[in-house]
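# Only the shape, not the letters, is given here:
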C-alpha cells in the first residue's frame, strides 16, 4: 500500500504528515474528543507519540493513516486509517477513525467510508474489509451498521487500554461479494447529505 490522496465532493483524505498535527489538535478539540473513554482520539499532549506510532506502522506496511479535510472549509476535521493489513489474505481494517464534533453525522463520514472501501475493493482487491469498535461505543456501532457492514462477533477481553480498562471489541466486516450493494447504499445516502 502506497500513500494516496482520495478526493470526493465533501471531503479529501490526505496521507498523514507532520504538518497536519496543528489541524488535528484543533479538530480533536472540537468536543474534547480525547476525553471519551471508549475511543482513542489523540490528546494534544501526546499527539506526536500518536503520529510516530501511526507513521511507524505505515513504514512496516501495516497501516496507511490519513487526515480528513473538509472540502468546504479546507479545515482538517479528523483522521482515519487502513490498519491491521494482512496482504497475504487480502484483508484490512478501516479504523482509528474520529471526527470533530461539528461534522459528526454528516455526509463526510459516509463519503470517506465510500472512498476507502472503493479503494480497498476495487484497487487493492481486498477479500474483506473489517471494522472494530469498543463495546461501549454505541454511536460507532450504529455508524458502522449504517454503512452496511455485518457484525461478526465480540472479542471478549480483547485489548488492555492505556487507562487499564480491558476492552471488549465488536468486529464487523464487508466482503468483496457484498461490495456492490454496499456501494449502492452509500452512494444513495450521499444523495441525501443529512445521513
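Perfect, thanks for sending it. None of the values given here were measured: they were computed from a predicted structure.
# contacts, neighbours, all on C-alpha from now
Fine.
# so who does residue 49 touch?
Residues near residue 49 by Cα atoms under 8 Å, 6 or more residues apart in numbering: none.
# my read is it is in a helix, agree?
Yes - counting by DSSP: H, G, I helix; E, B strand; the rest coil, residue 49 is part of a helix.
# Quickly note the distance from it to residue 10.
Distance from residue 49 to residue 10, counting by Cα to Cα, to the nearest Å: 29 Å.
# do residue 35 as well
For residue 35, the distance to residue 10 (Cα to Cα) stands at 27 Å.
# Could you check which of these two is surrounded by more residues?
Using other Cα atoms under 10 Å as the criterion, residue 35 and residue 10 rank with residue 10 on top: 19 against 14.
# Okay, one more to line up with it:
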C-alpha cells in the first residue's frame, strides 16, 4: 500500500499504527472533556472505541486509510489521526479523522503530528497534494488547519448528513508539493526549531 501505516517519531509525540492496545487510553481521552458530544465533529463515544478501532483497521485492510494512535512523550495514546482518501495513482491523500484529548489541545502536539505526517507524505511518498477537510462551522479545526499554512480550496455545500441529522458543509484545504518547501520551515518555526 502506498501510504501504509508506520511509526513516525518527533520530539514530543509519536504516531504509531492504531491497534486495540490503544483502546483504553483512547476511551479515557475521549471521555475527558466529553469530546464525543461535540455536534460538528465525530469523536467516538468511549464505549464505542473498540468498534471505531476495528472500523479504521478494516479501512486500512481495504487500502483506503492508514490510521494512527497519537502517543505523548509518556507513550500514552492521547488521540487518533489518519491518512485517508488515499489516491496512490494521483499521489494525493487527506490527513483527517483527527482528534485529541482535551488537555493536549493547543499544546503543540497537533503541529508536530501534522509536521511528521506532511514530511512523510511529501518527502517519502512524493505526494503532489495533501488535503484537510472539516465542518465549515468547526472554527477551532479551521484555525488549526490555517495555522499550518494550508490554503482553502473551497466549501462543499450540503456535503454530508451527520449522525445527528444535520447537514455538513465541508471546508476543504490543501498544501501542495510546490508549497511544501515554504510550509516546512514555517512549521519548524512554530515548533521552536
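Arrived safely. Values in this document were obtained by computation on a predicted structure and should not be read as measured data.
# now what about the TM-score between them?
Once the chains are laid over each other, their TM-score by TM-score structural alignment, normalised by the length of structure 2 reads 0.96; 191 aligned residues with a Cα RMSD of 1.0 Å.
# can you give me the offset of stretch 95-112 of structure 2 from its chain's centre?
8 Å (Cα atoms, centre = their mean, to the nearest Å).
# for it, how far is the first residue from the last?
Stretch 95-112 of structure 2 has its terminal residues 13 Å apart, counting by Cα to Cα.
# And the strands in structure 1, which stretches?
6-7, 11-15, 64-70, 76-86, 91-99, 128-134, 150-160, 166-175 (DSSP state E).
# most packed of the ones you listed?
Mean neighbour count, computed with mean count of other Cα atoms under 10 Å, is highest for strand 64-70 among those, reaching a mean of 24.
# check the fit of that strand onto structure 2 and give the mean distance.
Superposed on structure 2, strand 64-70 of structure 1 shows a mean distance to its aligned partners of 0.4 Å (mean Cα distance after the TM-score superposition for structure 1).
# Report the angle between that strand and strand 76-86.
160 degrees (axes from the mean of the first three to the mean of the last three Cα atoms, to 10 degrees).
# and strand 64-70 of structure 1, which stretch of structure 2?
Mapped onto structure 2 using TM-score structural alignment, strand 64-70 of structure 1 spans residues 66-72.
# Alignment lookup: residue 54 of structure 1 to structure 2.
Looking across to structure 2 (by TM-score structural alignment), residue 54 of structure 1 lines up with residue 56.
# now do residue 156 of structure 1
Match for residue 156 of structure 1 (TM-score structural alignment): residue 157.
# Which residue, other than its chain neighbours, is closest to its match?
Using Cα to Cα, 6 or more residues apart in numbering and skipping the chain neighbours, the partner closest in space to residue 157 of structure 2 is residue 169 (4.5 Å).
# try residue 97 of structure 2
Nearest to residue 97 of structure 2 is residue 81, by Cα to Cα, 6+ apart, at 5.5 Å.
# separation between that neighbour and residue 110 of structure 2?
When distance is defined by Cα to Cα, residue 81 of structure 2 is 10 Å away from residue 110 of structure 2.
# likewise residue 154 of structure 2?
Distance from residue 154 of structure 2 to residue 110 of structure 2, by Cα to Cα: 23 Å.
# same thing with residue 16 of structure 2?
Residue 16 of structure 2 is 15 Å from residue 110 of structure 2, by Cα to Cα.
# That'll do, ta.
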